[in-house]
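Trainee: have a look at this prediction, sequence included:
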Amino acid sequence: MIKAKWLYSELPISLAQLSNAMKDHQYTESSGFGFLLTNSSPSKLVGKYIEKLVRKTLVEDPFGHTSEIEVISYYVCQFNWSSKSNYMYISEPPRSLRKFSSKLHDLTGLGLVLSEVNVAPDQWIELIESNADYLKILKISSYGIRVSQNSTAKISVAGGSDVRDEFSELVSSRRYLVDSVKFEAGFSNLIVNGELTKTGVCRLKSANAGFILEKLRDALESSSRHIFY
């Protein structure tokens, strides 16, 4: 199972220019930060940003003596851009993207946009379904369902087969928002199990996750709206 977080981006420079800038700031142990690229072309930019984090801490032994040791960890942010889309994704995203976005601003200057997406998962999955051999929604989690003048409800419907009919019957004509969907889909001989959320996070289990992520990128182009922060 892999996890990816989708972001909306606008770059003030081309991918080729950004690639060259990243190559000029490659990671080294001496600097403790920088980029490592795995795919760099005019149409694709894939790699990771790394920062070495060193923390000193005091350790006391059983005899009451204290010594200072260094604890080393690494901040890693794996990114994937395509020149054909304004949507990029972060694989196995770190807890915060601040270090990564700050370094991008340093490289690109003014004009960089990097924002979270706010997408309707049910619309996102319908666009994916149009390119799949088959697709089953196995769980729908929704919220904002009005049950009285002063209260709303959350509803989740799950099953071993497609649950869309059961969900529609349950919510009837009430207004609702979808928080996440879990699904199974087939593309030729490739089977994928996954989950999509309203914040653009996806979790996928597939023999070719890269292929599915590109399908998700294509679908995002016409299904999402973004918010800036």
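Mentor: Arrived safely. Numbering: from 1, shown residues only.

Trainee: please make it C-alpha for all contacts and neighbour counts, starting now.
Mentor: Fine.

Trainee: ok, which stretches of this protein are strands?
Mentor: Here the chain has its strands, by DSSP state E, at 2-10, 33-41, 44-60, 66-82, 87-91, 113-119, 134-148, 151-158, 177-187, 190-197, 201-206, 224-226.

Trainee: enumerate the positions of the fifth one that are buried.
Mentor: It refers to strand 87-91. For strand 87-91, a neighbour-count test (16 or more other CA atoms under 10 Å) marks 87-91 as buried.

Trainee: ok, and here's another one to check against it:
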Amino acid sequence: MKKIKLLKIFLPNSLEETYSKILNNPFKIGAPNGFEPIKISESYACAKFIEEVISKELIIDPFGNTEEVTSKRYIINEFTISRIRNDHILILENPSRSVRELIRKLSEILGTRFYASAIQIDIHALSEFLSNNRDSIHLKNTRALLSGVNLDKGSSATIEITSLKDAIHDARYHFKGKTFKIERARFTASSGTKKSTIEVRSTGLISVHGPDEKSLVELINMFIAEGLS
């Protein structure tokens, strides 16, 4: 399964200059963090961000003796900075739970003009885009989580809908005239006997699993790019 997190970013310098600064900040044993470059092309740059985390724990044995145990672990985030028209997107593959340290480090080496912001995905629009751009694949929306469903003047609800056909269509039908947000959704993409699954969160976190994983991720990135233009 490939999980990706998408963020819109602003680069103070060109993609080539950005990659050069990443090259000049390699990870070294004993350093708190650093980068491992992978590849650069005209439209994207790939690298790994490695963070060393040291944990200390006090262990008390049955006799009351105390010993401090130190352990190390490494958090590795592989990322791509992709240039799309006049914008740049930061794509994180299988991201850790927090990417705050990566953003802080990029800001440190690129300058204070660098910033990253979350991308909000219109899941209904994404569903239509995927259906219209893959003639050979049958897309089915099996689950959708709605928030802010207005029930009356004083109450709203968070509702999860499961469907054998199209959960988003069912939501728009049963709650016609009501406002709500699709927080996340699950899709199956079938092509002959092959089946892939897509899970999308409106906050820009996407998981794809199956034989069409690569092409589906490319389509999703294309959808994001069109939304930025």
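Mentor: That came in fine, so what should we check first? All of these numbers come straight from a predicted model, not from anything done at the bench.

Trainee: quick one: TM-score?
Mentor: Scored by TM-score structural alignment, normalised by the length of structure 1, the superposition of the two chains gives a TM-score of 0.87; 225 aligned residues with a CA RMSD of 2.3 Å.

Trainee: sorry, back to before: among the strands of structure 1, which is the most enclosed?
Mentor: strand 87-91 (a mean of 22; mean count of other CA atoms under 10 Å).

Trainee: so that one versus strand 113-119, what angle?
Mentor: Put simply, strand 87-91 of structure 1 runs at 90 degrees to strand 113-119, going by axes from the mean of the first three to the mean of the last three CA atoms, to 10 degrees.

Trainee: strand 87-91 of structure 1 vs strand 2-10, what angle?
Mentor: Angle between the axes of strand 87-91 of structure 1 and strand 2-10 is 150 degrees (criterion: the same axes, to 10 degrees).

Trainee: relative to structure 2, what is the average displacement of strand 87-91 of structure 1?
Mentor: In the superposition with structure 2, the average deviation recorded for strand 87-91 of structure 1 is 1.9 Å (mean CA distance after the TM-score superposition for structure 1).

Trainee: can you check stretch 49-59 of structure 1 too?
Mentor: Mean deviation of stretch 49-59 of structure 1 from its aligned counterpart in structure 2 after superposition (mean CA distance after the TM-score superposition for structure 1): 1.7 Å.

Trainee: identify the residues contacting the closest residue to Ser82 of structure 1 other than its chain neighbours.
Mentor: Excluding the flanking residues, the one nearest Ser82 of structure 1 by CA to CA, 6 or more residues apart in numbering is Lys44, at 4.8 Å. Lys44 of structure 1 makes contacts with 15, 80-83, as judged by CA atoms under 8 Å, 6 or more residues apart in numbering.

Trainee: also Glu78 of structure 2?
Mentor: By CA under 8 Å, 6+ apart, the contact list for Glu78 of structure 2 reads 46-49, 92-95.

Trainee: out of those residues, which is nearest to Ser215 of structure 2?
Mentor: Nearest to Ser215 of structure 2 out of these is Glu93 (CA to CA; 15.2 Å).

Trainee: how about the closest one, what's its partner in structure 1?
Mentor: Matched by TM-score structural alignment, Glu93 of structure 2 corresponds to Ser91 in structure 1.

Trainee: tell me the contacts of that match?
Mentor: Contacts of Ser91 of structure 1 by CA under 8 Å, 6+ apart are 2-5, 77-80.
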